[in-house]
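Visitor: give the three-dimensional model of this entry:
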Amino acid sequence: MDNTNAQVIDTINNIQLATMAPQVVMTSGAGKAYQSVAQSTAIAVQDSADTMRNLSTIATTAIGVAMAQLLATKDPKYVEVITAAQNVISQATTEFGNVGNTAAAVIKAYPAG
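Guide: Modelled structure (predicted):
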């Protein structure tokens, strides 16, 4: 019985040494940090996509209303509204690209472990 207990204790000690070695702990921590940064950048891209979608909805609605008013009144001021709304969509698309590129750069530059 004493021999079995000694083997069990030795095995437990070896497992503890293997899993708690400074290099293992450091690598595991770096991997967890990388995953956290990756998740944060993914959320930033998702938020940017939501913003772009919301701005697109608002701008498209504005274009529709302005187009209806332009057709009804022939007043050229509605062309300015249409142009401004199109610019909002264009700027949102550019910003989405910037967020995506920045997120990709952050992930590429961050050590994985």
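Visitor: C-alpha only now, for contacts and for neighbours.
Guide: Will do.
Visitor: how near is residue 101 to residue 38?
Guide: 13 Å (Cα to Cα, to the nearest Å).
Visitor: now residue 3
Guide: In terms of Cα to Cα, residue 3 sits 48 Å off from residue 38.
Visitor: residue contacts, the residue nearest the centre of the chain?
Guide: Residue closest to the average C-alpha location in the chain (Cα atoms, centre = their mean): residue 42, at 2.1 Å. Counting by Cα atoms under 8 Å, 6 or more residues apart in numbering, residue 42 touches residue 103.
Visitor: remind me which helix or strand it belongs to.
Guide: helix 22-73 (DSSP states H and E).
Visitor: next, the second sequence, to be compared with the first:
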Amino acid sequence: MPSNVDAQIIDVINQVQKATMAPQVVLTSGAGKAYQSVAQSAAIAIQDAADALRNVSTIATTASGVAMAQLLATGEPKYAEALVTAQGMMKSATEDFAQIGAAASTILKNFPSG
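Guide: From the prediction side, this is the model:
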């Protein structure tokens, strides 16, 4: 059964299609989606770095506690060296976290947002 569609409805549909499928609209939309994807990847990298920092902190804190207990119990200098090593682990992990955060920020700032 053929049906007659009002010319105004057809015109509105055509105008909406032109407005949403225009090359510049499609390009801008694609660039925005790409930017969001890069931003999400940067956020995940920072979250992973925070998790790594937290894990190193747990290990270093535990090692420090054990080393301190052994140092107090025995007085052996090797346990003082273990404390220095644990502090170095934390310093290195903190620097890694800062570098990853700075790199993610730079990548995101330099990525075109559309």
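Visitor: what's the mean distance for stretch 93-107 of the second structure versus the first structure?
Guide: Once fitted to the first structure, stretch 93-107 of the second structure is off its aligned match by 0.3 Å on average (mean Cα distance after the TM-score superposition for the first structure).
Visitor: surely residue 68 of the second structure touches residue 80?
Guide: Yes: when contacts are counted by Cα atoms under 8 Å, residue 68 of the second structure is listed as touching residue 80 (7.4 Å).
Visitor: any idea how far the residue nearest to residue 19 of the first structure when sequence neighbours are not counted is from residue 110 of the first structure?
Guide: Leaving out its chain neighbours, the residue that sits closest to residue 19 of the first structure by Cα to Cα, 6 or more residues apart in numbering is residue 25, at 7.4 Å. Using Cα to Cα, residue 25 of the first structure is found at 18 Å from residue 110 of the first structure.
Visitor: ok, residue 11 of the first structure next?
Guide: 36 Å.
Visitor: ok, now which ones touch residue 29 of the second structure?
Guide: Residue 29 of the second structure touches residue 114, counting by Cα under 8 Å, 6+ apart.
Visitor: more neighbours: which of residue 101 and residue 38 of the first structure?
Guide: residue 38 (19 against 12; other Cα atoms under 10 Å).
Visitor: please tell me I have it right and the more buried one contacts residue 107.
Guide: Yes: counting by Cα under 8 Å, residue 38 of the first structure does reach residue 107; the two are 6.2 Å apart.
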